Each structure stands twice: as C-alpha cells, then as structure tokens.
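Undergrad: sequence? don't have it. structure:
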C-alpha cells in the first residue's frame, strides 16, 4: 500500500509552481489520496471475511455434496485467513460459526484424505465407496494418535460392522435376486409357517415383515438404503470429527470457541473438558456424552426417516442390519443374543435367535448401546495393552471379517437350530 501510494503521489504531483511548491489543487489531491489510501486498509481486510459472516449451515445433515454452505471455500488456508481476520476484528463468534465449523471440517477431511468437494451421497455407491471406508480408517487413526479420544475408537470398531453390511449390499445391488436378504427372508418365512397362530400373533412386527416381504426386496431398495447410510455417515463426520481436530490442534481453547459460536452445546463441551482433565471416570463419561450426541441428537431423526421409507422395505432393511450386525468389540453380544425374541401363550413358548428390537428405533438402540456395546468398549479402553493391537488392526481386515455373505451359512444354521418351540 505504501509503494502504491508513493507511485500515485508522484503521478498526481503535477506541474510544480515557479517557486518549486505544488499548486494548492495538487496539495488537495495528494491529501485526498493519502486519506483514502489509509482508509482502504481496513476495508480490504474486512472484505476477506465479511462475506462469510452470518451464513447458515445448509448442509450440516450430510445430505448434499461439499461443505456446510456453498458460499464458503473448501481450502483450509483460505478459511483460516478469513477466520483470523474475523477474530482480530472482534467479531462475535456466533457470527462466524459456520465459517469456524467449515474450517475445522476442511482440516478434518484433509487429514482423513477425503475430497470434501466430491463427497456427495447422491452420486451413488461407486463414487463414494473409497470415502465410505476412509471415514472409518480415519476414526481409528485419530484414536491411535490420541488414545483419550474414546468415541472415535468406538466409531471405528462399531462402524466396521455397518460398513461390512454396506458393502454386502453393494455386492448384491447389481443383481435382481439380492440373494442374501432373500435367503434370510425365505428362512424366516418357512419358520413362521410352522409357528402356531397364538404365538405368531405375538411376534414382533419386524420378524413377520421380514418373513412376508423379505423375498420381495429389490436392488433399487438396497441402493436407496445405501444412500441413506451414506448420508448419516457424512452427518456424523461433519458433527464429530471437526471438534476432535480442533482439540488436537488447539486444545481446549479450540472446542471452547466452537461452544461460544454455538457449533457445540453444553453436553459436548462438557465432554471435552472431561477429556482435557484426563481422569478415567471423565474419559468414560465423555464417551457416553459423545455417543449420546451421535445417536440421539445427530442421526435419530434420520433413522426414523430411513425405517419408514420405501413402504415396508425400510423396516425390512433396518431389521436385517440389526440381525446381521455385530460390532468388532471384544465381548460384545450380537443383537439377537443380547435381546432374543421370546414369547409365551397358552402354555406354549417360542424362543428365536432374532433380536426383539430394530436398530433404527432410538430407545431400544440406546438400550443396546448403553447396556452392552459401550460398557464392553470402555472395558477394552481401560486396558490399553489389549486395546492398542485391536484398534491398530487395519480396517480392511475388520471389514472382511464382518461380511454378511461370508457369515450367511452360519447365520441361517443358527436361525434354524435355535428357533425353539416348546409346549
């Protein structure tokens, strides 16, 4: 600016009077140039961030491509520059909340080796397959670099079972017979035909629907379900990973700023204060708080939409995911073992290996998480010599071990052998 001003001053100096002094008009022009030269500095500084203030987060639910608002850049360095200027100008954090969130989101995707601009669930499974896996790889990376980040470790282990199911569906989505789900539905239908009406009427609706509708599932239904899973996965990442990266880079001050901006609520910032304190009870409570945020704040409504979609097929697919799902956490029970369906009527009793709940239903999902999945994970985390090798195992190995099609013969065998009717 000084160089530009000096050059401008030389250009407007104009003719020199006979006495060697500039004419009065020239002096006035130089004075105006001097004043406006200095005024331009804050105007230019403001322009770098003013357009990014008061922006809503229009893609925070993960349904669309890219970041939180299309008006924001995807380059973390550019975002950081605007953010620093807004801070220096004393702008209230609430006004730059989406800018702040987008900055840490771009840091998160860069560190996760994910192309945020190309991350769009609507583009379909082939375009998102690498990103789908990379999300879980990154959860485990974060936990291995920061063992006190309990939630990301749980997300990496528990997410493996859902990722396996996602790719099982990808294997069969291109053929009309979708054999895995059809075989499971057919086996249940056969067992229902031999069940007395008194007991049949008491069975959970999801079991009956699987038996009556499972064989009608189409490839289009599965593709729709995969897209729903991709949306929820991105929503969780958008919410959870930026605050982990903020703490990793800036400590408690980083997440406290997100709290002041309104990006995080009291529950979330309390979890980070407990992590920062570092005692065992606090770390366990932080894991519970973050899991509660994930399951009951972030994706609860999206599970509701998913389970009620595609007619009855939303219930069929979410229930099949429950039947087949078992997180790769040592000691955790499969849903059908944790809560098997058992009914009694008129002196008869039926016990099935099928779970009496659907993962998509928030209350029973939370019961399973808090009474089996999370306690087993916290036991693992409390014993780091055992936890580290498990959490350091390549995610591709976890993915392979959870594939439904590989486990389907055993699953069908258990279903047939453990469907026990007594009178």
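TA: Yep, that arrived. Predicted model, so just to flag it, every value in this text is computed and none were measured. Residues are numbered from 1 along each chain as shown.

Undergrad: going by C-alpha atoms from here, please, whenever you check contacts or count neighbours.
TA: OK.

Undergrad: buried residues in the helix or strand containing residue 198?
TA: Under the criterion DSSP states H and E, the helix or strand holding residue 198 is helix 197-200. Neighbour counts over helix 197-200 (16 or more other Cα atoms under 10 Å) mark 199-200 as buried.

Undergrad: next one for the comparison:
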C-alpha cells in the first residue's frame, strides 16, 4: 500500500542474566488472548506494555531456567513493544474497533516501519514488499474515508450501477458465466450503506494489526540481535517449519535465499496469519462482504514496479457460446476476489513477489531509491481519486469481443 524517516536505531541488548528483577512466574504460560490484534494493547492484557518492565521480566525468566516455551508470550510482547516504539505507535491506543479516524496515523506508521526495516536490512525483502504494497493499502484506507472517492457510499452505488448497466447489455445466456462477484456488485453495490463500509474498514484494520503483531517481533529481534534473536524465538516454539526455513534462507546470505524467504514470509502472512480473517470478511454482512472485497480487488494495484493490477493479471474472459468455437468476451476486471485464498496466493506468488525480487536483483539502485521515497508522497500517487477516470474507463468502455476462431 514514505518520508521514510530513517531513525537511528539502537542495538537492543537484552541481558541474559538478572541480579534482581521481578518474579517471572507472573509472566509464564500466558495464553495470548489478543493474538489476532482485534483489541487494543499487545498479545495479552496480562502482559505490561512498558519496555523496561518487560526487559527486566524477560531477563528474570531466562535466568530462572524456565523452558523458553513458557515465556514465549513474554518474549513476543517484548519485541512487539520494541517494534511499536520504533514505529512510533501507541500500542495501548491501537484499537481497530475504534474505526478509521482513530487509527489513520497508525495505518501510515505501520508501513513506514516496514520500509525502515528493509532500508536497514535489505535482505528483509518481505518488509520491503509489505511497505510498498502498503502504499496502495494505506491509500485505500484514505479512499475509504474520503467522501469524494469511489469507496464512499455514493461512489460504491455509482460503480454498482455502472456494472448493472453493463451486464444488461450482455446476452442473457452469457450473464451466468460472468464472475459471481461482478454480478453481486451490479445487484447489491447500490445498496451498500455507511455501516457496511465502517464494518469493512474495521476488518481491514484488524488484519493490519494482526500481521504487525506476528511479523514485527521476530523482525525486530533479528534487527537487534541477528541470528541469536531468531534462535531464541525458535527455542520458545514461536517458529513453525515454514518461517524457520525462511529465516535460514536469510542466514544463507544469497539472492536466492532472500527470494525464498520473501515467498515463505508472504505465505505466512496471507495463508496463516490472516487467512481466516479474510474468510470471515468475505462471508460477513450477508453478501456485502463479497461486494466490498471485490471492490477492493477491482481498485487495487500494489505499488511494486512491474506488478500488474488484478484485472490485468487475471481478467474476465468468458465464451459467448461453445468454449472452443464461439467468440469470447474480455474485460480488464478481475476474474477473482482478493479475499479468496487460492487466487490471492497465486497473484502474490506469481506476480507480486516475483516483481519485487526482479526489482531488487536487476535494478538495485532504483529499488533503493524507491524504498526511500517519503511514504506520504508515494501514497498520494496511489490514491484512487487520480486513478478513478482510468478505472471507470476500464469498467465502462474497454470490454472487447474477440471473434470466433477460424475453423
């Protein structure tokens, strides 16, 4: 989806012994009631948000000889607080349920921090891709809150009505072959309410925080302590096989390793961290979850150079009759919904991630310059309002009919 303010980042050395500290037993075996980030605060309300207290408790837990798995939540919370401080985010106030206005500054800070990490450690390709993709994501949040944008209630109604007009011009026998989500946009888009949009924004905000809470602690541990930091996450049972292999690929120190880690970390993000949340979002509020997730698929285009818009990557392409011999209808609108697991992952693994890898490998100077562009400047270019004429043009005037193949 940055004036990337590159702050001087200190090295966080957490003592491995403690001469005097808190009783660590209060912070062992914490259940992580807020692991998915839907509420304010950190991974669990039982854990403090004060970095000094967490550092002391973590040192005491290590010194006690406790199994690292018992203080895994404390370890994650400590590095989460470090990450939030580096991102200038107030964890106590970061509550997705409060809506967009209360979280808009945090939306930006999340992606500025991802770019900060990759500028400090270029091998951290996932954070770089997440920061650039966040340009579009953050722009989408601003559009969702902007009355002049297409994601305002009148804008959604306008897009739904335009889709309805187009579908009325399609032969009835072909309408059933069009993507169901496009048909839903035509029939239900004009009925979207402000409450629907507020609900959807809240879902996106929760997913953003969930990703940050999962991925940032291990990235901060790596940034501060290198392999030692990741090894402690492993001892605490916080790394499954996929993410452990991702970090090993980074430790290998090769281009191929960095590319492998990018795909593995992107898979963790999309197929593990927020997969269930996307499922619940697309199935929420009756059919409106499908309408709004398809809307953001139509309008989305990650700001990673070379990445195609979803409707260019997988456009609508349906036969008017017999699939082999009949003419075909083409439209540069997506034949998939970003909320669905398999097509979302195909798009990321086949288009988005390879585009980022090509950029950093083939044009490293250009990539470095792009990653240092102020975030606010990048996001302004990703806003939907300046792109709206092209989007509506695609929707309303670039449907094409290919003739039947010659026999």
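TA: Cool, the structure landed. Quantities reported herein were computed from a predicted structural model and do not represent experimental measurements.

Undergrad: tm score of chain vs chain?
TA: The TM-score (TM-score structural alignment, normalised by the length of structure 2) is 0.90; 380 aligned residues with a Cα RMSD of 1.8 Å.

Undergrad: mind giving me the packing neighbours of whichever helix or strand comes after the helix holding residue 198 of structure 1?
TA: Counting by DSSP H and E, the next helix or strand C-terminal to helix 197-200 of structure 1 is helix 205-213. Under the contact criterion of 3 or more Cα pairs under 8 Å, 6 or more residues apart in numbering; DSSP states H and E, helix 205-213 of structure 1 touches helix 179-193, helix 313-324.

Undergrad: what span of structure 2 lines up against helix 205-213 of structure 1?
TA: Helix 205-213 of structure 1 lines up with residues 180-188 of structure 2 when matched by TM-score structural alignment.

Undergrad: mean shift of the matching stretch relative to structure 1?
TA: If you overlay the two and look at stretch 180-188 of structure 2, the average distance to its match in structure 1 is 0.6 Å (mean Cα distance after the TM-score superposition for structure 1).

Undergrad: got the contact list for that stretch?
TA: Under the criterion Cα atoms under 8 Å, 6 or more residues apart in numbering, residues 159-164, 167, 287-288, 290-291, 294-295, 337 lie in contact with stretch 180-188 of structure 2.

Undergrad: can you say which of those residues are buried?
TA: Applying 16+ other Cα under 10 Å to the contacts of stretch 180-188 of structure 2 flags 159-164, 167, 288, 290-291, 294-295, 337 as buried.

Undergrad: hang on, the earlier thing: for the helix holding residue 198 of structure 1, packing partners?
TA: strand 340-345, strand 348-355.

Undergrad: quick one, which of these is nearest to residue 224 of structure 1?
TA: Residue 224 of structure 1 sits nearest to strand 348-355 of all those, at 23.9 Å, using Cα to Cα.

Undergrad: off-centre distance for whatever helix or strand comes next after the closest one?
TA: The C-terminal neighbour of strand 348-355 of structure 1 among helices and strands, as given by DSSP H and E, is helix 362-368. Taking Cα atoms, centre = their mean, to the nearest Å, one finds the center of helix 362-368 of structure 1 at 18 Å from the center of the full chain.

Undergrad: what span of structure 2 lines up against helix 362-368 of structure 1?
TA: The alignment of helix 362-368 of structure 1 onto structure 2 (TM-score structural alignment) covers residues 341-347.

Undergrad: give me the contacts around the matching stretch.
TA: With Cα under 8 Å, 6+ apart, stretch 341-347 of structure 2 has contacts from 267, 270-271, 275, 310, 313, 336-338.

Undergrad: tell me which two of those residues sit farthest apart.
TA: Farthest pair in the contacts of stretch 341-347 of structure 2, by Cα to Cα: 275 and 313, 21.4 Å.

Undergrad: so residue 108 of structure 2 makes contact with residue 139?
TA: No - with contact defined as Cα atoms under 8 Å, residue 108 of structure 2 does not reach residue 139; the gap is 9.3 Å.

Undergrad: just name the most buried of the helices and strands packed on helix 197-200 of structure 1.
TA: Mean neighbour count (mean count of other Cα atoms under 10 Å) peaks for strand 348-355 among those, with a mean of 20.

Undergrad: and that strand, what does it pack against?
TA: Using 3+ Cα pairs under 8 Å, 6+ apart: strand 348-355 of structure 1 touches helix 197-200, helix 313-324, helix 335-338, strand 340-345, helix 404-418, strand 420-422.

Undergrad: adding distance to residue 153 of structure 1, write those out as TSV.
TA: Shown next, in TSV, are these (distance: least, Cα to Cα, whole Å):
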stretch	distance to residue 153 of structure 1
helix 197-200	41
helix 313-324	21
helix 335-338	20
strand 340-345	27
helix 404-418	23
strand 420-422	37
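
Undergrad: now for these, which one comes closest to residue 92 of structure 1?
TA: helix 313-324 (43.0 Å).

Undergrad: superposed on structure 2, where does the helix holding residue 198 of structure 1 end up, distance-wise?
TA: Compared with structure 2, helix 197-200 of structure 1 is 0.8 Å away on average (mean Cα distance after the TM-score superposition for structure 1).

Undergrad: residue 43 of structure 1 - how many residues pack around it?
TA: Around residue 43 of structure 1 there are 11 other residues, counting by other Cα atoms under 10 Å.
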